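Visitor: Here is my input; please provide its structure:
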Amino acid sequence: MALHLTTVSIALVLLLVRSLLATSFPLNITDNASSAYEILQEYNFPAGLLPKGVVKYDLDESTGRFHAYFTGSCSFSLEGSYQLKYKSTISGIISNNRLKDLSGISVKVLFLWLNIVEVIRDGDELEFSVGIASASFPIDNFYECPQCGCGLDCVNSKVSKFRVKSSFASI
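Guide: Modelled structure (predicted):
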């Protein structure tokens, strides 16, 4: 009987420690790759801002500071538009309708690779800023998550068309 009470006591202590840790530290989700996409949607962004393949993420809900992790870097092109690169870790600060202080995401404009530093949702459009310029895109371009290497049309080995409202090309 003493052994059984000891086991129950240890289990209760572990549960207590786990609950204390969960409330004392930032949220850290590692079990479900789709969770990072769900978090985007909770902040009023479409899941397609992130390519498929997020293996884990962490989010400090008190500050909005987040990190999303991939197994490696990711790049793809969108026909008639842009080449995008995601580093193995991207980070920033998320709030409702705004992603700021972004790092780890870049876009090729003409011959230059520029870091995307902010994304703002304004109604049915997303505005992407590279600091010196910005471009707006219809939000429905981002309902589907692109895939590393082939973008949005990996079945046919072609890259699907991406609608552009205004572009970075004026840089």
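Visitor: Please make it C-alpha for all contacts and neighbour counts, starting now.
Guide: OK.
Visitor: Name the next helix or strand following the helix ranked longest in the chain along the chain.
Guide: Ranked by residue count, the top helix of the chain under DSSP state H comes out as helix 2-24. Past helix 2-24, further along toward the C-terminus, the next helix or strand under DSSP states H and E is strand 27-29.
Visitor: outside of that next one, which residues touch it?
Guide: With contacts defined as CA atoms under 8 Å, 6 or more residues apart in numbering, strand 27-29 is touched by Ser35, Lys56, Tyr57, Asp58, Leu59, Asp60, Glu61.
Visitor: to compare against the first, here's another:
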Amino acid sequence: MALRMRFRSFEAAIVVVVLVPLLLSVTVAAAYSSSIHELLRNYGLPAGLFPETVKSYNLDQTGVLEVKLDQPCMTKYDTRMLFETVVRANLSFGQLKGLEGLSQEELFLWLPVKGIIVNDPSSGLILIDIGLAYKQLSLSLFEVPPICRSQGLSRNIEGRKSFGFQDLR
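Guide: Predicted structure coming up:
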């Protein structure tokens, strides 16, 4: 009888050691979002930072966010922005730092976006780090995920971006 009791307590210990972490990970995964837009909101960022056509995303344990699109595309907030097929950044609350795969048009030049920061959501402002300077924009521009168009966008042999006539208007 005593042996059976020990065995039951051993079974209970196994249940606690194996199932509790499993249940917690499922709960944590459920707390994380089912879409990139929900994930951004959970991190204090506006949902419209990425287009509605995001194919998939992955956030690893170190905070590296990788967002995949079917193809490069362009959209317009205040100015035009170009999303590559893969966009990577370090995600922390209120910011995307070390961005790769996102460019913004400034005075007919395409500049890489290095970071996106929301210091104080009540200010209604978002900071876009384009390397040379920070550009302040209204958070309201990023509330809704934009439609991203690939029409006229292609790559030439050297890997430089070229744009069709319609996209240059």
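Visitor: Drop the TM-score for these two in here.
Guide: With the length set by TM-score structural alignment, normalised by the length of the second structure, the two chains reach a TM-score of 0.65; 121 aligned residues with a CA RMSD of 2.3 Å.
Visitor: What are the buried residues along the longest helix of the first structure?
Guide: Within helix 2-24 of the first structure, no residue qualifies as buried by neighbour count (16 or more other CA atoms under 10 Å).
Visitor: can you check stretch 71-78 of the second structure too?
Guide: Applying 16+ other CA under 10 Å to stretch 71-78 of the second structure flags Gln71, Pro72, Cys73, Met74, Thr75 as buried.
Visitor: In helices, which of the contacts of strand 27-29 of the first structure fall?
Guide: Ser35.
Visitor: which of the contacts of strand 27-29 of the first structure has the most neighbours?
Guide: The most neighbours of any of the contacts of strand 27-29 of the first structure, using other CA atoms under 10 Å, belong to Tyr57, which has 24 neighbours.
Visitor: who's in contact with the nearest residue to that one once chain neighbours are set aside?
Guide: Spatial nearest neighbour of Tyr57 of the first structure, chain neighbours left out: Ala68 (4.3 Å); criterion: CA to CA, 6 or more residues apart in numbering. With contact set as CA under 8 Å, 6+ apart, Ala68 of the first structure has these partners: Ala36, Val54, Val55, Lys56, Tyr57, Asp58, Thr89, Ile90, Ser91.
Visitor: What about the residue lying closest to Ile139 of the first structure once chain neighbours are set aside, how many residues nearby?
Guide: Nearest non-adjacent residue to Ile139 of the first structure, counting by CA to CA, 6+ apart: Glu125, 4.9 Å away. Other residues lying near Glu125 of the first structure total 16 when counted by other CA under 10 Å.
Visitor: residue contacts, the aligned residue in the second structure for Arg121 of the first structure?
Guide: Counting by TM-score structural alignment, Arg121 of the first structure corresponds to Val118 in the second structure. Going by CA under 8 Å, 6+ apart, Val118 of the second structure touches Gly44, Leu45, Gly94, Gln95, Leu125, Ile126, Leu127.
Visitor: top of these by neighbour count?
Guide: Counting neighbours by other CA under 10 Å, Leu45 comes out on top of the contacts of Val118 of the second structure with 27 neighbours.
Visitor: when you align them, which residue in the second structure goes with Leu84 of the first structure?
Guide: Under TM-score structural alignment, Leu84 of the first structure pairs with Met81 in the second structure.
Visitor: Run the chain-centre distance for stretch 98-109 of the second structure.
Guide: 16 Å (CA atoms, centre = their mean, to the nearest Å).
Visitor: Name the residue closest to the centre of the first structure, please.
Guide: In the first structure, the centroid-proximal residue (CA atoms, centre = their mean) is Leu50; its distance is 4.4 Å.
Visitor: thinking that residue is in contact with Cys145, fair?
Guide: Yes - with contact defined as CA atoms under 8 Å, Leu50 of the first structure and Cys145 form a contacting pair (6.2 Å).
Visitor: Any figure for the gap between Gln104 of the second structure and Lys114 of the second structure?
Guide: Here Gln104 of the second structure is placed at a distance of 10 Å from Lys114 of the second structure (CA to CA, to the nearest Å).
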